[in-house]
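> attaching a predicted model along with its sequence, questions to come.
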Amino acid sequence: MTMFRKAVVNEDDFPIVAVAERSDLRKRDMNEIWDQSLPVSHMSQPKLTRLKQLLYLRHITDGTLNRFNVRAISSLDGLIFPRYTVTMEMMGPQVRPNGLKICRLVETINMTTIADEIMPSGNAFHGMSGYHLVRQADSEIVVTLNEADAMAIYQASSKLAIVLPEIAGQFNIDLFLPYLEEFGKVIVWFPPEKHNRAKQLSKRLLSSQCYLISPKTSNNLRAAETLSIPGKGRELVNGVIRHGEVIAHKYVDTLPMLRDAVRSYVFGFDRQNVGLVQWKRFSLLNNYLKGFRMGEVTLLTGPYGCGKKTFLCEYALDLCDQNVSTLWCGLEMPSTQIVATMIEQYARDTFHKDISRQQSFDYWYDQLSQLPIYFSRFTGFTKLKSLVEVIEYHASAQDIQHVVIDNALLITEQGQKSVFTELKRLALARHLHITAIVHPRQEFEDGVSVPSSLQGSLEGAYEADNILRISTHMNKRQSYEMEKYFQIWKNRNVGELLLGYAIEMHFDPLSKCHSLTNVYLELMHSESMAYRLVASAKQM
């Protein structure tokens, strides 16, 4: 007896053929479902009402459903949302869909839910709901992620609205771009929980083309939810669309994008303007500089011998004592002498050549050692590249926030790059503050003055955010005593300037400490001319 066995064909042996056959079968099924579909009006009112509730369609009219070609499946227990890649303008009013989204009502004993099915396949792109309404003359479109929102927008504003579908659970932007690039304006209104996808899409569109509706603008509501607000849904939908924020180039801001930052600046809420810390030893500076800020470059200048280095030691010590991690780059004076000055300023006492004070010295040196301050070993002329490498290393290793350079004119650079341009870049890139001593190109006869041109008088003046100057003045009325004043020549970001006026500055030679007195002295150049205090200007 001859035995015959029924052949079993494994589709994996013919994958391309099997997939093609399945695809054709699903497409035939889809066409059959569409051909057998019925107008929504054929559904029973209770089922239609329940479907509308579950699909956020309660406020969508029959006219809008018809415009989107929404139909009922033949069993009358579900709705069909057709998807298109071609338009009625191209193919005529009987244009057939390329895909279907079928939403069936599933009723159990305890609940009623919706079962979704994508035909012919959920793993491929088969068009977008609402796309059939596109006309060649249309220059504006609103994109959403679901049918209810697209129809709500269309119904409230008469604006063209389409649905960008998920493909196999993924949001593939490349599939939609060819369809969106033809529009001059694309408004993106996604559900609040999908706002990240909206931002992803906006980055791929032209900056002048894309308008993004943020959760804040939409009050954390979808378009369908906004439309359902009693009495004013239509008005609110249009208002949200009008306030969509244009997505500019990554290096360009729009006025709506700047609103919160400007509000913070104007009303003083922004900590960046207030500063990381406030000065304690020199609290008067807070009235003008408002605080010590990151990302800035400050220059300290003044005539030779006026005490710039000694003041800067205490200035840095004040910040370091508030846990501002500091790197001192002393190119002009050995670190030994700098620390010797700092310890006396920290103790507010002197130890100079007094052997009996060694125990007190050790105590205060131990206290000083607790502060986060480091000293570079560079001396004399130093290459810019070498200095930057050290600063960048310590910015990462010790989280340096303040870099002090004495004297910046000892930094050498052979190329075309400006030393101060590089220091400004470093301050911004590493989010730190650089304070540098710079000697002026020229001295002023009266010791206290206002330069007619900062750029011409001081190296690095253009790049600097702040310029502080110690002035000296010989008081001929009081036994030719040398008086010191403190001026603020530049204060780019916040605060005030002290130009023709100055703060009186007192120096204690024993402790090497300074104090700033809240007395403003008008600095006269002649009997007929005096520079006035410029109080509210920001020098740009």
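Everything's here; your move.
> can we go C-alpha only for contacts and neighbour counts from here?
Noted.
> quick one: the helix or strand where Tyr154 lies to chain centroid distance?
Taking DSSP states H and E as the criterion, Tyr154 maps to helix 147-157. Using Cα atoms, centre = their mean, to the nearest Å, the mean C-alpha position of helix 147-157 is found 32 Å from that of the whole chain.
> what about the residue nearest to Ala152 when sequence neighbours are not counted, neighbour count?
Leaving aside its chain neighbours, Ala152 sits nearest to Ala224 (5.2 Å; criterion: Cα to Cα, 6 or more residues apart in numbering). Neighbourhood size, Ala224 [other Cα atoms under 10 Å]: 26.
> wait, Ala224 touches Glu147, no?
No: counting by Cα atoms under 8 Å, Ala224 does not reach Glu147; the two are 9.3 Å apart.
> show me where the stretch 151-300 of the chain has helices.
173-180, 195-204, 223-227, 233-242, 255-267, 271-274, 286-289 (DSSP state H, counting those that start in this stretch).
> Val106 is nearest to which of the ones you listed?
Taking Cα to Cα, helix 223-227 is the member of the helices of the stretch 151-300 of the chain nearest to Val106, at 22.6 Å.
> show residues contacting that closest one.
Residues from elsewhere that reach helix 223-227 (Cα atoms under 8 Å, 6 or more residues apart in numbering): 56-57, 59, 148-153, 156, 189, 191, 233-234, 236-237.
> for that helix, the distance to its chain's centre please.
Computed by Cα atoms, centre = their mean, the chain-centroid distance of helix 223-227 equals 30 Å.
> in addition, the following structure is provided for comparison:
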Amino acid sequence: MWMLKVWNRKASVPAKNIYLQYCLSRCHNYSIANGSYYYHCGSNILHENKIPRATLPWGFQKFHIPLLRVDAVAQKSYNGIHRYQCASYSACINGILNQSTNFSNSHVSKIPSVSIHSSVCRRDIPDYLKGIISEVASAEDDLLNENFEDEVENDMEDEILEFLNSHLLLYEETESSFMLPCLLCSADDQTTRSQEIIIDKNSGYFVCPWCCQAGPWEELRHKLDKREDTITAHQLSTYLESCSPISEVDFELLQRSPFQAVSLTTLEKFGARLTRDGARVVFPLKTDSNKIVGFESVSLLHPVPKVVRRYVAGEAKPLFFMDQHKSAQRLVVVPSCCDVLALAEYKISAVSIPYSDMSTLCDLLATCKEVILWLGIGPPPRQLLHFLISLQIPSWIVRCEEKDLPVHVKSQKEVQAALKNVVPVLSEATTTFIELKDKIYYRLTNKEETSGVQWKRFSELNSILLGHRLGEMTVLTGPTGSGKTTLMAEYSLDLCSQGVVTLWGSFEVSVIRLCEIMLQQYSGMSLPVDLVEFNAIASKFSNLPLHFLTYHGQQTTTSVLKAMTEAVQVWGVQHVIIDNLQFMLGTAERSIDRWWEQDKAVAAFRRFATANNCHVTLIVHPKKVPEGQLLSIDSIFGGAKVAQEADNILILQVKETGTVNQSKKALQVVKNRYGGYLGVLPLKFHRESLTLSSHFTPKGRSNDKSNQNKRKAGSAKRVKGINAFMQ
């Protein structure tokens, strides 16, 4: 007789040991001594063809567990006792078994030597198997020693048993493990082969050879808990029939359980029952038609709720209490059924939150007028919050701290105080994608409207800035005397002619001179001195939605913002122009950093634009640069605040051509937060109309319609670089 010691069940069990255990327990005879497994081999031990590889889980091949082929010759009996002698396993794999070998120096010194032969020389045994499989050196030491180790009480085994029984999970028990159908394997596998999880009794380590999942007991318990629809209707009815009435409960045990604040009357109202061993209270889960579709059970042996929820597949139902005497349908969502019963004692409607399937809870919440989430310090499930937001159900969350007691142990006074300490789910300061989804789709399907008002005189700007939009801030800069005010006057006049209500704040140029420029730009010619002709042009111009601030020179930011706010409220102003920022701020009498003062003003205008959904355009002077050098985004006077806060930055570039009173000008877009397009728009000054758009030139009039068609086709000309244009 030859025996192999293959596994020690009291050791720390890796996945490989459990695979070997599976092989032995399913396919061969074995015995246990001193907590180790011994395979009874006979004269020919463990041929590979004894276990067809196709019948084993593919996890065996994944871990490359070898099946040994070793032939052995049994020793003769010695003093009436059969003793066995063998070489070390390392000697076997080194080919010693192929030879007739004398083992006189083996572990059993009184035994004559014996020849051991091998039919196959195994040279591919992995290193990890050398430490797992060891030969029996002496039957006297391992099999006939009466001083076996006492069986140690295994708390892990009791915990696993309690979990499997309370969850109604079918399992098979062996000497060292539990085996149960794998709930983790893919549902697409339609084969009839048995797919089992092996759980070690000592350590709780689990292995599924089919889906190759393995890990500690805590991981498996968490995964099994998430599967609540694992019982059949027959299992459910059999389990409930085996329970006793709740009146047979041990009241001393009940007072030490999570139901210490719940009366027996309330338990009976929920149809509570007692398991056969008296360790758990079971609550049937019923549908509206009074059909039992599941159960929730709570352990009486633990002060902290140990809840098990199981139901028939497709028949999920939460445990809840609804007070029919109150007209206001306010429902409190709590973590467990223990909390539901505690609140039922105080006539407060409540429902326990499911572990996984939120659909049944959402169906119940849809009938409520108010919902309060009392779920501890962690955030509520996102699926639940999205459901409440989508239905716009008034909802609140109870503020909780780590030191707070659970709901089921609080007094009625403490419960009432907690239900008043809440925060709203639908806060004005936050939003979700659900609330933004329709707005995003509207922008996708109405691009022309969401892009803003299109320019007619500066038509090529439409292909760069895409349009003039509310709520943004634009910064225009350019060299001194380059025509920033003239450009912005025509720029704003173009938009105002299309109905954009405009407010001009001219702190450098007088309002009268500004109106004169804009009137000439509007008419396209020098203003007539004939009163009749002048009144005719002025009458048309006065119909434009155009307003002016009376301020001139230095003003405080507060007073300007107040006037702007009143104009928005009274006239519905949509576009405000500040010309220019440095003139408005002036030189402060106090010794204060002028850059810091400018940054404060820029931040205030940015807030105004956002809060009032009004477009603000600031004309800002640049820094001094060397002669002939073009301006850049870093050339804006002051700190980086101006460039950071602006949505759009426009630079009026000027290049002298050497000809008297002639220069080359272009409007460069160096920042565009909305569309992201940058480019250059060539400008040409028309002296008679004081315009830069070429709107009143013969070429500009004839090409106006064709340019619009090109823009629609996406073929508007853009100059890629300002340097190339200014050459």
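Cool, got the structure. All values reported here derive from a predicted model rather than from experimental measurement.
> TM-score for the pair, please.
The TM-score (TM-score structural alignment, normalised by the length of structure 1) is 0.57; 383 aligned residues with a Cα RMSD of 5.2 Å.
> among the contacts of helix 223-227 of structure 1, find me the one that's closest to Thr350 of structure 1.
Taking Cα to Cα as the measure, Thr350 of structure 1 lies nearest Pro191 of the contacts of helix 223-227 of structure 1, at 68.3 Å.
> the closest one: how many residues sit nearby?
23.
> with Ile517 of structure 2 instead?
The number of residues packed near Ile517 of structure 2 is 20, by other Cα under 10 Å.
> with the one 5 residues further on instead?
Burial measure for Tyr522 of structure 2: 21 neighbouring residues, criterion other Cα under 10 Å.
> so where in structure 2 does the helix or strand encompassing Lys101 of structure 1 end up aligned?
When elements are assigned from DSSP H and E, Lys101 of structure 1 belongs to strand 99-107. Aligned by TM-score structural alignment, strand 99-107 of structure 1 corresponds to no residues of structure 2.
> residues making contact with that strand?
The contact list for strand 99-107 of structure 1 (Cα under 8 Å, 6+ apart) reads 30, 47, 51, 77-84, 112-120, 126-127.
> those, buried ones only, as a ChimeraX selection?
Buried residues among the contacts of strand 99-107 of structure 1 (16 or more other Cα atoms under 10 Å), as a ChimeraX selection:
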select :30,51,77,78,79,80,81,82,83,84,118,119,120,126,127
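> taking the contacts of strand 99-107 of structure 1 one by one, which sit in helices?
30, 47, 51 (DSSP state H).
> what lines up with Lys385 of structure 1 in structure 2?
Here Lys385 of structure 1 is matched to Thr558 in structure 2, going by TM-score structural alignment.
> to clarify, my last question referred to Glu332 of structure 1.
With TM-score structural alignment as the criterion, Glu332 of structure 1 lines up with Glu508 in structure 2.
> in the strand holding Lys101 of structure 1, what's buried?
Neighbour-count burial for strand 99-107 of structure 1, counted by 16+ other Cα under 10 Å, picks out 99-105.
> and the angle for that strand with helix 147-157?
Strand 99-107 of structure 1 and helix 147-157 meet at an angle of 110 degrees, taking axes from the mean of the first three to the mean of the last three Cα atoms, to 10 degrees as the criterion.
> that older thread, let me have the ones in helices among the contacts of strand 99-107 of structure 1 in a markdown table, extended by distance to Val274 of structure 1.
Formatted as a markdown table, these follow (distance: Cα to Cα, whole Å):
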| residue | distance to Val274 of structure 1 |
| --- | --- |
| Met30 | 64 |
| Lys47 | 61 |
| Leu51 | 56 |
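> and those residues, which is closest to Leu497 of structure 1?
Comparing those against Leu497 of structure 1 with Cα to Cα places Leu51 closest, at 68.2 Å.
> not counting its neighbours along the chain, what's nearest the closest one?
Per Cα to Cα, 6+ apart, closest to Leu51 of structure 1 is Leu105, 6.8 Å.
> likewise Glu688 of structure 2?
Sequence neighbours aside, Met525 is the residue nearest to Glu688 of structure 2 in space, at 5.2 Å (criterion: Cα to Cα, 6+ apart).
> do Ala347 of structure 1 as well
Closest residue to Ala347 of structure 1 apart from its sequence neighbours, by Cα to Cα, 6+ apart: Trp364 at 6.4 Å.
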